[in-house]
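*Asks:* how would this look folded up:
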Amino acid sequence: MSELLNVMAASMQADMNRVNTVAHNIANSNTAGYKRLFTLGGDIQTGALADARQGAMNRTGSNLDLAIEGPGYFSALDNGGAYVSRGGGLRLDSRGRLVLAQSGMPLEGEQGEIFLQPGAFRVADDGQVFQKELAVARIKLVYPAKDARLEAAGNGLYRVSGAMADPKDLGGPGRLRQGFLEMSNVNSTREMVELMEATRHFESVQKAVQGMDAVWDKALRSLGEF
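*Replies:* From the prediction side, this is the model:
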């Protein structure tokens, strides 16, 4: 009896994790570069991973907005930690570094951090950054392998568990499009359906637990009569 209750409790916890994940997806359905999170497993589900499929391109016209068309991720470094992102909203910080607007982490170039002078700049589709028609840096893209896991780290960032791949093996390299942002790949209708399914499953298991508890309580009372 106790083992069955433990299994049911674990299943209910998995449903709660699933509900929280879906709610997070819905809340970020309009966040640029956001990748839908999902959970693995059957009844006993594990941590949330990211769905790497590309979202729609939205033209903004801002030279501080970049989108990656095709495979690849922007690379960001913070105190030695490596992260990747598809959110290409950028800004210049107080030091003149090109940083990801959402997290404030410096965007990594082929030669390290990218420093720019105030004023306009242009980004070619291969990542070359130009100011006054002089090449000053090149934005680095990284390519997690198909079997690599992307774990959400907040602020549009992901940690990669697994190897990197040759972009040619992924149909790449990716091309940068300045003046565009990649939108979230969340389908709100699909998420609402999944939310209802998880909620109904949680409620059904909860009723089963309550029924077992009632049977157990009745059995104990019956024993007490002898």
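
*Asks:* Could you use CA atoms for every contact and neighbour count after this?
*Replies:* Noted.

*Asks:* What residues of whichever helix or strand Asn58 is part of count as buried?
*Replies:* Secondary structure here is read from DSSP states H and E; on that basis Asn58 sits in strand 57-59. Buried residues in strand 57-59, counted by 16 or more other C-alpha atoms under 10 Å: Met57.

*Asks:* which parts of the helix or strand following that strand are buried?
*Replies:* Counting by DSSP H and E, the next helix or strand C-terminal to strand 57-59 is strand 66-69. By neighbour count on 16+ other C-alpha under 10 Å, the buried set for strand 66-69 is Leu66, Ala67, Ile68, Glu69.

*Asks:* List of residues touching whatever helix or strand comes next after strand 66-69?
*Replies:* Sequence-wise, the next helix or strand downstream of strand 66-69 (DSSP H and E) is strand 73-78. By C-alpha atoms under 8 Å, 6 or more residues apart in numbering, the surrounding residues in contact with strand 73-78 are 82-88, 105-108, 139-143.

*Asks:* now do 7 Å
*Replies:* The contact list for strand 73-78 (C-alpha atoms under 7 Å, 6 or more residues apart in numbering) reads 82-86, 105-108, 140-143.

*Asks:* Let's compare: structure for the following, please.
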Amino acid sequence: MLRGFYNAASGMAAQQRKTDMLNNNIANANTPGYKSDQSAIRTFPEQLLHAENAGRGPRTIGALGTGVYMQDQAPSFTPGELQETNAPADAALLQAEVPDENGAVLFMVQGEEGTAYTRNGNWTVDAEGFLTTADGQYILNNEGAPVETGNESFQITGNGTVLLENGGEAGQLGVAYAPDTNDLVKTEAGMFEAEEELGAAADNENIRYQIKQGFLEQSNTDSTQAMTELMEAYRMFESNQKVMQTYDRSMEKAVNEVGRLG
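*Replies:* So this is what the prediction gives:
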């Protein structure tokens, strides 16, 4: 009886984690460059039960389930739709070709503990003339230094070179390449971190990308699909909850009856 109780509890925990993930995806459906998290519910290894069969060896009874769990969530890097904003500080990163199946290109940003990475190109120019995120973090060039426009008008070319109105350049926007996006860790701010610094995409001849000024890549969250999955997760959670309540009543009844027999 306790085994069934634990199975139902593991089901509730898995669906709760999935619910949290889906709620976060839906909350960021309008966040530029947001990459929705994906996961799946898996079962723990089953146990094969046998019964003793005198003189003829064990007799197979069947498999015994041991509960479920949710796999570690990972971001999906399918591209979001482009939205034209005409804002000069906005930039969208278009990935044309990468050498690895799970590879992706990302903008480089000055994070709290080193370089962070993002596809969110919703930027601004601060009072000192530096290109920053909406939260004030510096946008980096390919050399890892903050991009400084000097409060001049500027243009961003297809390869990310920042051309200033006075004829000068502010460097090339830093674009890093992640060979396997499953190795990236998403931060609370929606950016990504890597265990080791990622290499510059411009240094790899097998990578092709384009940057479009005045555009933003939208979130790749499918809100309709996410809401459907969320309702399914709620129903599964409630089903497991009812199973636990049934086990609880059965255990209470068993305890009371044993008490009367004593």
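
*Asks:* how about the buried residues of strand 66-69 of structure 1 in JSON lines, adding distance to Ala163 of structure 1?
*Replies:* Shown next, in JSON lines, are those (distance: C-alpha to C-alpha, whole Å):
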{"residue": "Leu66", "distance to Ala163 of structure 1": "25"}
{"residue": "Ala67", "distance to Ala163 of structure 1": "23"}
{"residue": "Ile68", "distance to Ala163 of structure 1": "20"}
{"residue": "Glu69", "distance to Ala163 of structure 1": "21"}
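
*Asks:* For these, work out which two are farthest apart.
*Replies:* Pairwise distances across the buried residues of strand 66-69 of structure 1 (C-alpha to C-alpha) peak at 9.7 Å, for the pair Leu66 and Glu69.

*Asks:* Give me the common contacts of these two.
*Replies:* Shared contacts of Leu66 of structure 1 and Glu69, defined by C-alpha under 7 Å, 6+ apart, are found at Leu176.

*Asks:* all helices for the stretch 151-262 of structure 2, in order.
*Replies:* 223-261 (DSSP state H, counting those that start in this stretch).

*Asks:* Distance check, Asn58 of structure 1 against Gly89 of structure 1.
*Replies:* 12 Å (C-alpha to C-alpha, to the nearest Å).

*Asks:* Not counting residues beside it along the chain, what's closest to Pro144 of structure 1?
*Replies:* Of all residues not flanking Pro144 of structure 1 in the chain, Met164 sits nearest, at 4.3 Å (C-alpha to C-alpha, 6 or more residues apart in numbering).

*Asks:* Ok, Ser62 of structure 1 next?
*Replies:* According to C-alpha to C-alpha, 6+ apart, the nearest residue to Ser62 of structure 1 is Gly179 (4.7 Å).

*Asks:* Could you do Thr46 of structure 1 as well?
*Replies:* Nearest to Thr46 of structure 1 is Leu40, by C-alpha to C-alpha, 6+ apart, at 5.6 Å.

*Asks:* Asp51 is in contact with that neighbour, correct?
*Replies:* No - when contacts are counted by C-alpha atoms under 7 Å, Leu40 of structure 1 is not listed as touching Asp51 (11.6 Å).

*Asks:* In structure 1, what range does stretch 229-245 of structure 2 match?
*Replies:* Using TM-score structural alignment, stretch 229-245 of structure 2 lines up with residues 194-210 of structure 1.

*Asks:* Would you mind getting the average deviation of the matching stretch from structure 2?
*Replies:* Following superposition, stretch 194-210 of structure 1 is found to deviate from structure 2 by 0.7 Å on average (mean C-alpha distance after the TM-score superposition for structure 1).

*Asks:* Please give the centre-to-centre distance between that stretch and its chain.
*Replies:* 26 Å (C-alpha atoms, centre = their mean, to the nearest Å).

*Asks:* coming back round to it: who are the contact partners of the residue nearest to Pro144 of structure 1?
*Replies:* Applying C-alpha under 7 Å, 6+ apart to Met164 of structure 1 gives the contacts Tyr143, Pro144, Ala145.

*Asks:* Which residue in structure 2 aligns with the last one?
*Replies:* So that's Ala145 of structure 1. Matched by TM-score structural alignment, Ala145 of structure 1 corresponds to Pro179 in structure 2.

*Asks:* What number of residues are in the vicinity of that match?
*Replies:* Close neighbours of Pro179 of structure 2, defined as other C-alpha atoms under 10 Å, add up to 18.
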